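Asks: fold the stuff below for me.
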Amino acid sequence: MLQEKEIEQAKEPLAPACEIRNISEGDVSIVGLKRRISLLSGTALITGTMIGSGIFVSPKGVLERSGSIGLSLIVWIGSGVISLLGALCYAELGTLITKSGAEYSYILESFGGPLAFLFSWISVFILKPAMLSIICLTLSEYIVQPFYPECQPDSYAIKLIAIFFIVTITYVNCYSVSLATSTQNIFTAAKLLAIIIIVIGGVVHLLQGNTHHISKGFEGSKSVSDIASAFYSGLWAYDGWNNLNYVTEELINPRRNLPLAIIFGIPLVTLCYVLVNISYMSVMSIDEILASDAVAVTWGNHILGFAAIIIPISVALSSFGAGNGSCFTSGRLAFAAAREGHLVDVLSYVDMRRYTPSPALVFNAFLSIILVIPGNIESLIDFFSFAAWMFYGVTMLSLVVLRYRSPYKDKHRPYKVGLIDKT
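Replies: Predicted coordinates:
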């Protein structure tokens, strides 16, 4: 016979992940996250989050800091390789530790509570809200840009629209996991169409013999220190390669689908990014790219003429999809950390009707709005990239720790990345 207190708790719309349901049938079961994300949705989550605002914002920063077309393309390829290597490490960790939370869960398993606690607080309070803020600010800038063709857009309008999109994206993710993943699939298809338009436009332009911009090669290349800072912008554009690890508990057959989604998704994104940058650089001069606040819009004005309105619409769709993916995973990190007692308990609650971590999602939206008010895109990108990759490095180190603490013969690994170890 169940206690009256348990029955009352089960009637609440929100309950901790360890609460009970199906009271009327006498069953005692766990309220938690459901496995609803397929391989297709998982691949769309990775590509949809990676192909977001970055490819429309970062080309200017990468080119400015590298100094030349040739070197900037090397930075784009190098950033893709780094992201792929990192994701393959995460694939082993994700199939070994099948919990949501990604870095948090892996650091907790490898190094214990204190370091995991530090990561959870920095990520929940700074990194994840900053990511959503950057994406929504970019989305807002591209929406506002066509209304200010001859001058700088009003900063207050940009920030108000960004806040509106933060609230909208959060509502979608709180309402339904199925709605959030369906939104991700649809917007991923839309943004890939936009990428195809830019790539084809660049190819046609090159075939017409317009190679005078891109033929400059490595002319004007800067120093090693400048190149290192160029990777900040490049890696920001690739960020999102680890997002599927945040929702491992909701991924169908994660031991198979997690590595496959990574292997399919990241090379596709790398190819798209390199081709898009070649298209930008074949159409516009270095000075034009550096002077533009909306590189893709400037490209569209050169190539598409009266149809250039397609580009800001496509960027808006792309950024909205990226924001949706970022919000989806951010809530799961706060949920996982709160479940371990490293954040307030309410953030570990799950909506009993929709199976979404609504309190964690709303909390992430609140922090994102706070960062939007005083922030700007460039400073947020630099801050995010430095802090994020510091913890990515710690997470990859946890792979080495787990290899030696629990070698292959002691613990089965469905996927194993190449590494010199005891096995």
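
Asks: can we go C-alpha only for contacts and neighbour counts from here?
Replies: Noted.

Asks: mind checking how far the most centrally placed residue in the chain is from residue 392?
Replies: Centroid-nearest residue in the chain: residue 240, 2.8 Å away (criterion: Cα atoms, centre = their mean). Distance, residue 240 to residue 392, using Cα to Cα, to the nearest Å: 12 Å.

Asks: any shared contact partners between these two?
Replies: Shared contacts of residue 240 and residue 392, defined by Cα atoms under 8 Å, 6 or more residues apart in numbering, are not found at any residue.

Asks: one more sequence to fold, the one below, so I can look at both together:
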Amino acid sequence: MDLRERQPLLNTPSTHYNTLQPESIGNPHNELSPSHLDSLPGASSGKSLSWSSAYILVVSRVIGSGIFATPGSIVKSTGSVGLTLLVWLVGTILSACSMAVSMEYGCMLPRSGGEKVYLEYTYPRPRFLASCLVAAQAVILGFTASNCIVFAKYTLFAFNIESTEFQHKALAVGLLTIITIIHGRFLRTGIWIQNVLGWVKIFLIGAMSLTGIWVILLRLYGGPAHISPGAARNSPIVWDTIWEGSNWSWNLLSTALFKVIYSYAGLNNVNNVLNEVHDPVKTLKTVCPSALFTAGGLYFLANISYFLVVPLEEIKSSGELVAALLFERLFGDHIGRTLLPLAIAISAAGNVMVVTFALARVNQEIARQGFLPWQQALSSSRPFGTPLGGLIVHYVPSLLVISLPPQGDVYNFILDVEGYPGQIFALAVTLGLLLLRYREPDRLRPFKAWLPAVWLRIGLCLALLVAPFIPPPNWKGDVNFFYAAYAIVGVGVIVFAIIYWYVWTVVLPRWGGYRLEEEVETLDDGTSITKLIRSYRA
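Replies: Okay, here's the model as predicted:
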């Protein structure tokens, strides 16, 4: 019998954990030591990320355009102040549950790749299915379009330019192109820039969040009359009125929850680059909770500031410019309309940098394990010691998503399309965590997620997957598309990946009389890749 048939775990690239670690045989904990990690395919011996860099990588990914651009659409979906704050609270708790699952996986399997590694390790059968699904999701939906769009809108708003659709798209594409060049040519410079932008972003969101407290103090002790005209005299944050106008449709609430969860997206960003982190397990256990508390506190204060300063109806109609309205009302046309919106644009650019940095490495892992064409070119770190191939794979779909769709509701639609398949993978990862606890109870787990949090995340994923197909009031969603359009597109990507997997790994091998096998090869630059070769039957 073929060795691969006797040991199914050898059939997926991620299971080199077992095949390349003879020392772990007989180890009751199957512990992965740092030396073992360096021997894994695709592992990097360069540790370029300190604790502070890892923290910025997470915080700058989390605090992106979400808190600046999504509150308007979230309020439009929920209809009231009270329900909006409740959705943010529930979204924060659920994001913490998701973070705990990622932390257990990351501490148990501390290598770059994130969900790709976890799904491949957990679901080795059917062969290559998990890898194809992750590859399709990463390549087709792993774009960085939303923050590029926010950057363009806030930049043009700051300079009071009556822009055309072409100017918006050109500026967004220009940002994406420059960041791709920086990360592809100047590794350490790119890390330094994203660290600086990350701290600027924390200062910015902190200042914005404190404006709510400032406004309260001004109201208590008397202050300038120009602050929040119409809203200053009738604050919406009164218990008797905060629930007025609430929309309790689960379809609308689910899209609002998607956007809140999107605002926390990136709490697992360091999981994607663990090969490059000093002391990855210890760093992971402290960086992620620190980022969650930082973002959660700032988000709550920022929402209070919006409601204290900007009238509710203006927030609902603000689109992605609610933060700009806040600053304009607080500080006037010069500072409020120019300097602070420009700072938000820079913050969005910082988010694009860290997302591009992480997703390029995920794409490189996918290429190294044989699931992209031109494998050697896309897997290599030559000529600049950077994942240039992964950056190109990330750049192309992002460019198309920015350039092709019309403006209008495209921002919210992009968020929803990104979020829906993500819930499918989140459900698979979370169920896989329970499966691994049953299948490998003795594996070392430096961090273990609280079991109720795991089940809560499973319940959330199921609810969010069903919600888009429940008709909202008047059969109208929060964008000018069919209310379930984003879910259909997301499911379509998954179905496409399954069909591709079946044709590539089942139909064609049957017709051709061969079997797909894995063969490890080392490139000239020392990079280990897994080639998928055809093994013909005798």
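
Asks: can you calculate the TM-score here?
Replies: Superposed pair, TM-score by TM-score structural alignment, normalised by the length of the first structure: 0.87. Supporting alignment: 388 aligned residues with a Cα RMSD of 2.1 Å.

Asks: returning to what we had before: map the residue nearest to the centre of the first structure across to the second structure for me.
Replies: Using TM-score structural alignment, the equivalent of residue 240 of the first structure in the second structure is residue 266.

Asks: confirm that that match sits in a helix.
Replies: No: under DSSP: H, G, I helix; E, B strand; the rest coil, residue 266 of the second structure sits outside any helix and is assigned coil.

Asks: contacts only, for it.
Replies: By Cα under 8 Å, 6+ apart, residue 266 of the second structure lies in contact with 58, 59, 61, 62.

Asks: any chance of these in CSV, plus neighbour count, distance to residue 108 of the second structure and secondary structure?
Replies: Converted to CSV, the contacts of residue 266 of the second structure look like this (neighbours: other Cα atoms under 10 Å; distance: Cα to Cα, whole Å; DSSP: H, G, I helix; E, B strand; the rest coil):
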residue, neighbour count, distance to residue 108 of the second structure, secondary structure
58, 28, 19, helix
59, 30, 23, helix
61, 30, 23, helix
62, 28, 23, helix
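
Asks: so which of those is the closest to residue 203 of the second structure?
Replies: residue 59 (11.9 Å; Cα to Cα).

Asks: which residue lines up with the closest one in the first structure?
Replies: Using TM-score structural alignment, the partner of residue 59 of the second structure in the first structure is residue 47.

Asks: ok, which stretches of the stretch 201-350 of the first structure are helices?
Replies: Using DSSP state H, counting those that start in this stretch, the helices of the stretch 201-350 of the first structure run over 224-238, 254-283, 286-291, 295-303, 310-339.

Asks: can you tell me which of these is nearest to residue 74 of the first structure?
Replies: Residue 74 of the first structure lies closest to helix 254-283 among the helices of the stretch 201-350 of the first structure, at 9.1 Å (Cα to Cα).

Asks: in the second structure, which residues correspond to the closest one?
Replies: Under TM-score structural alignment, the match for helix 254-283 of the first structure is residues 280-309.

Asks: average offset between the matching stretch and the first structure?
Replies: Following superposition, stretch 280-309 of the second structure is found to deviate from the first structure by 0.8 Å on average (mean Cα distance after the TM-score superposition for the first structure).

Asks: and what of stretch 187-199 of the second structure?
Replies: Compared with the first structure after the fit, stretch 187-199 of the second structure shows a mean deviation of 1.7 Å (mean Cα distance after the TM-score superposition for the first structure).

Asks: what stretch of the first structure does that stretch fall on?
Replies: With TM-score structural alignment applied, stretch 187-199 of the second structure matches the range 177-189 in the first structure.

Asks: how far off centre is the matching stretch?
Replies: Its chain's C-alpha centre and that of stretch 177-189 of the first structure lie 14 Å apart, by Cα atoms, centre = their mean, to the nearest Å.

Asks: likewise stretch 123-130 of the first structure?
Replies: On Cα atoms, centre = their mean, the centre of stretch 123-130 of the first structure falls 12 Å from that of its chain.

Asks: any figure for the gap between residue 91 of the first structure and residue 262 of the first structure?
Replies: Here the criterion is Cα to Cα. By it, residue 91 of the first structure lies 7 Å from residue 262 of the first structure.

Asks: those two: who's more crowded?
Replies: Per other Cα atoms under 10 Å, whichever of residue 91 of the first structure and residue 262 has more neighbours is residue 91, with 29 against 24.

Asks: dump the residue contacts of the more buried one.
Replies: 245, 258, 259, 262, 415, 417.

Asks: what's the answer for residue 68 of the second structure, then?
Replies: Neighbours of residue 68 of the second structure in contact, by Cα under 8 Å, 6+ apart: 320, 321, 322, 323, 344.

Asks: export those residues to TSV and tack on neighbour count and distance to residue 386 of the second structure?
Replies: Listed next are the contacts of residue 68 of the second structure as TSV, based on neighbours: other Cα atoms under 10 Å; distance: Cα to Cα, whole Å:
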residue	neighbour count	distance to residue 386 of the second structure
320	23	34
321	20	35
322	23	37
323	28	35
344	26	28
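
Asks: same list, those, but as a markdown table with distance to residue 414 of the second structure please.
Replies: Listed next are the contacts of residue 68 of the second structure as a markdown table, based on distance: Cα to Cα, whole Å:
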| residue | distance to residue 414 of the second structure |
| --- | --- |
| 320 | 13 |
| 321 | 17 |
| 322 | 19 |
| 323 | 20 |
| 344 | 20 |
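
Asks: which of those does the first structure keep?
Replies: Using both residues aligned by TM-score structural alignment, their matches' Cα atoms under 8 Å, the first structure keeps these contacts from the contacts of residue 68 of the second structure: 321, 322, 323, 344.

Asks: please enumerate the helices of the stretch 1-150 of the first structure.
Replies: With DSSP H, counting those that start in this stretch as the criterion, the stretch 1-150 of the first structure has helices at 4-11, 39-50, 54-66, 69-96, 103-111, 113-122, 128-144.

Asks: which residues touch stretch 285-301 of the first structure?
Replies: Contact partners of stretch 285-301 of the first structure, identified using Cα under 8 Å, 6+ apart, comprise 56-57, 59-61, 63-64, 69, 141-142, 145, 213, 280, 283-284, 307-312.
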